[in-house]
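**Q** I need the structure of the sequence given here:
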Amino acid sequence: MIMTIAAALLGGMAAGYLFMDVSDKDMLDFILMTALDIMVFIAGIEIGSNRGILKRVCNWHSAVLALSIPAAVAVGSIGGAALIGMAVGLSFYDAVLVGSGLGWYSFSSVVISAMYSTEIGTVSFLANMLRELSAFFLIPVLVRLHKLLALAPSGAATMDSGLPVVIKYTNLHVGMYSFINGLVLTLIVPVLLSWLLSLK
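**A** This is a model prediction of the structure:
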């Protein structure tokens, strides 16, 4: 699957360079969202059709785990961004802002650009977009250490674009946690960014 994803990415880059321009953006957005909706729908069918999975996550232990995972991912994302950001010359505040996107590049970059800095908004877009792309290649490696590590690289994207990849390399049980992880992180991002931006 890694080779297929890499080939698709390179093929798309070549097609974009040779045949597309800025005027095609709306069409590409439509195709992207349609394909994403289909992927998530199919993943949902897989999870929903396995009633044993739903029973396994409907207990206190699973509920605690389901909330602990996004909390750990959020802390790790922000802490990692702060360390790397300062190492490359960003201020602690700017680095934390970038990390607070938690993989949701389309939202965080717009909010940061509009309310704080276009430059940091651009950094947020690139960092979180590259995070999502690199997740496709990191997930197959990380699952060898522990299946739940598959939920860290994509961040908020584990509920959409990252979900099929997580299920492919783990199982439907982890896929359920993947969806919950992405959902919780997606809900956290607007609150976290609003709070951080209010401090400046």
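
**Q** drop to CA atoms for contacts and neighbour counts, all remaining ones
**A** OK.

**Q** tell me which residues in stretch 176-188 are buried?
**A** 176-186, 188 (16 or more other CA atoms under 10 Å).

**Q** what residues does that stretch touch?
**A** Here stretch 176-188 makes contact (CA atoms under 8 Å, 6 or more residues apart in numbering) with 47, 53, 57, 66-67, 69-70, 74, 102, 104, 151, 155-160, 163, 166.

**Q** quick check, nearest of the buried residues of stretch 176-188 to His61?
**A** Using CA to CA, Tyr177 comes nearest to His61 of the buried residues of stretch 176-188, at 12.4 Å.

**Q** What segments of the chain are helices?
**A** Assigned by DSSP state H, the chain shows helices spanning 2-19, 25-49, 51-57, 60-87, 92-99, 105-115, 118-142, 163-169, 172-198.

**Q** Distance check, the residue most central in space within the chain against Ala150.
**A** The residue lying closest to the centre of the chain (CA atoms, centre = their mean) is Ala157, at 2.7 Å. Relative to Ala150, Ala157 is positioned 12 Å away (CA to CA, to the nearest Å).

**Q** for comparison, sequence B:
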Amino acid sequence: MFSGMLFIFAPLCVGYLIAVSNQNYLNKINSATSNLIYVILALMGLSLAALDNLGDNLQVLTSYTLTFFVCLGVCNLLVLPLVDKLLPLETETHQNNIPMLGMVMESVKLVGVVGGGLIFGLISGFDLSWVDTASEWILFVLLFFIGIQLRNSGLTLKQILLNKHGMIIAALMIVSSMVGGAIAAWFLDIDLYKGLAMASGFGWYSLAGILMGDALGPIFGGASFMIELLRELVALVLIPLFIRTKPCTVIGYAGATAMDFTLPVIQTTGGVRCVPIAIVSGFILSLLVPVLMLFFVSLAA
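**A** Prediction:
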């Protein structure tokens, strides 16, 4: 039952064991990771094009996306304010300009890659039977690089354990997401473990979509990608609006992206005190995305 999970999880573990001190090598790894994500997202589009009854499947994809997005978001936002109430955090006021448009356009570009793969697959008439195998092997390499990135993110175990806000935020995100995933699975009448796997993306749209697509097919992969991408886009709007009054809430809602993509917005609008919290909570959630997602997929019927 766990053989598929171990096959995917092994390169992540091996990568995490590798410490890289040369910044040039790390830059090359980061660049390769970004390029591989674009390749796999394009292959995801091709997988969607290869589906029978595409129109009906796209309707199912939309239904899954909206149901999970609403259930997860509501559950997250119901509990995260508890951190702000019980452990209030003082933020700083900043007036710096935020390159919001550039961040939004980066997300739009990723959607465009999936859409481009879908359109090409529909009009090309090529045999697409090779797509799933290619995706699996590229994913294997990608997870190896991601493991290296996590190991060399600069955080020590001591720094993580000493950051109370970050750990509590991550714990609440995990628990509330599992509840939201179970509710969404009930609404959609799908296997509970599939619902929990879908709930384990925590904002890491590229990896979540890729893992779910590889394990459960392009419908689940596409829905997972869109759920987490919508989370990031909403977080980009919520952070500047609420970080001065509910900093832990918006940092938590950003999920795994709080340690990378949304971090500049958090730092600019909330100040330096928010940065360690965002990095620690984002790191924990990032580390657990493949662990939880692959675990629940292995249990799914």
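
**Q** Glu132 is in contact with the residue nearest to the centre of structure 1, correct?
**A** Yes - counting by CA atoms under 8 Å, Glu132 is a contact partner of Ala157 of structure 1 at 7.0 Å.

**Q** list the residues that contact both of the two?
**A** With CA under 8 Å, 6+ apart, Ala157 of structure 1 and Glu132 have common neighbours Gly103.

**Q** name the element Phe140 of structure 2 belongs to?
**A** helix 131-151 (DSSP states H and E).

**Q** how about Val79 of structure 2, what's its match in structure 1?
**A** Using TM-score structural alignment, Val79 of structure 2 has no partner in structure 1.

**Q** Could you tell me where stretch 35-53 of structure 2 falls in structure 1?
**A** Under TM-score structural alignment, there's no match for stretch 35-53 of structure 2.

**Q** thinking again about what came up before, can you list the buried residues of stretch 176-188 of structure 1 in CSV and add distance to Asp37 of structure 1?
**A** Shown next, in CSV, are those (distance: CA to CA, whole Å):
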residue, distance to Asp37 of structure 1
Met176, 17
Tyr177, 19
Ser178, 16
Phe179, 14
Ile180, 17
Asn181, 18
Gly182, 15
Leu183, 15
Val184, 19
Leu185, 19
Thr186, 16
Ile188, 22
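
**Q** ok, those residues vs Tyr93 of structure 1, which is closest?
**A** Ile188 (18.0 Å).

**Q** coming back round to it: just flag the most distant two among the buried residues of stretch 176-188 of structure 1.
**A** Greatest spatial distance among the buried residues of stretch 176-188 of structure 1 (CA to CA): Met176 and Ile188, at 18.6 Å.

**Q** still on that earlier bit, so which of the helices of structure 1 is the most packed in?
**A** helix 92-99 (a mean of 23; mean count of other CA atoms under 10 Å).

**Q** Just want the angle from it to helix 118-142.
**A** With axes from the mean of the first three to the mean of the last three CA atoms, to 10 degrees defining the directions, helix 92-99 of structure 1 sits at 60 degrees from helix 118-142.

**Q** Direction-wise, compare helix 92-99 of structure 1 with helix 60-87 and give the angle.
**A** Going by the same axes, to 10 degrees, helix 92-99 of structure 1 makes 130 degrees with helix 60-87.

**Q** quick one: contacts of helix 92-99 of structure 1?
**A** With CA under 8 Å, 6+ apart, helix 92-99 of structure 1 has contacts from 77-86, 108, 112, 120-121, 123-124, 127-128, 193, 196.

**Q** for stretch 60-68 of structure 2, same thing?
**A** Under CA under 8 Å, 6+ apart, the answer for stretch 60-68 of structure 2 is 180-181, 184, 187-188, 198-199, 219-220, 222-224, 226-227.

**Q** with these in mind, which one is nearest to Leu36 of structure 2?
**A** Using CA to CA, Gly222 comes nearest to Leu36 of structure 2 of the contacts of stretch 60-68 of structure 2, at 16.9 Å.

**Q** Do I have it right that that closest one meets Ala208?
**A** No - with contact defined as CA under 8 Å, Gly222 of structure 2 and Ala208 do not form a contacting pair (9.4 Å).

**Q** Now which residue in structure 2 aligns to Ser77 of structure 1?
**A** Match for Ser77 of structure 1 (TM-score structural alignment): Ser177.

**Q** Okay, its match and Val74 of structure 2: tell me how far apart.
**A** On the measure of CA to CA, Ser177 of structure 2 and Val74 of structure 2 end up 9 Å apart.

**Q** Next: Asn30 of structure 2.
**A** 33 Å.

**Q** now Cys248 of structure 2
**A** Remark: distance between Cys248 of structure 2 and Val74 of structure 2 (CA to CA) = 16 Å.

**Q** now swap in Leu216 of structure 2 and tell me
**A** According to CA to CA, Leu216 of structure 2 and Val74 of structure 2 sit 25 Å apart.

**Q** hang on, Met100 of structure 2 packs against Val234?
**A** No - when contacts are counted by CA under 8 Å, Met100 of structure 2 is not listed as touching Val234 (11.8 Å).

**Q** correct me, but the match of Ser77 of structure 1 touches Leu72?
**A** Yes - Ser177 of structure 2 lies in contact with Leu72 (CA under 8 Å); the separation is 5.4 Å.

**Q** list the contacts for the corresponding residue of structure 1 for Gly271 of structure 2?
**A** For Gly271 of structure 2, the aligned residue in structure 1 is Asn171 (criterion: TM-score structural alignment). By CA under 8 Å, 6+ apart, the contact set of Asn171 of structure 1 is empty.
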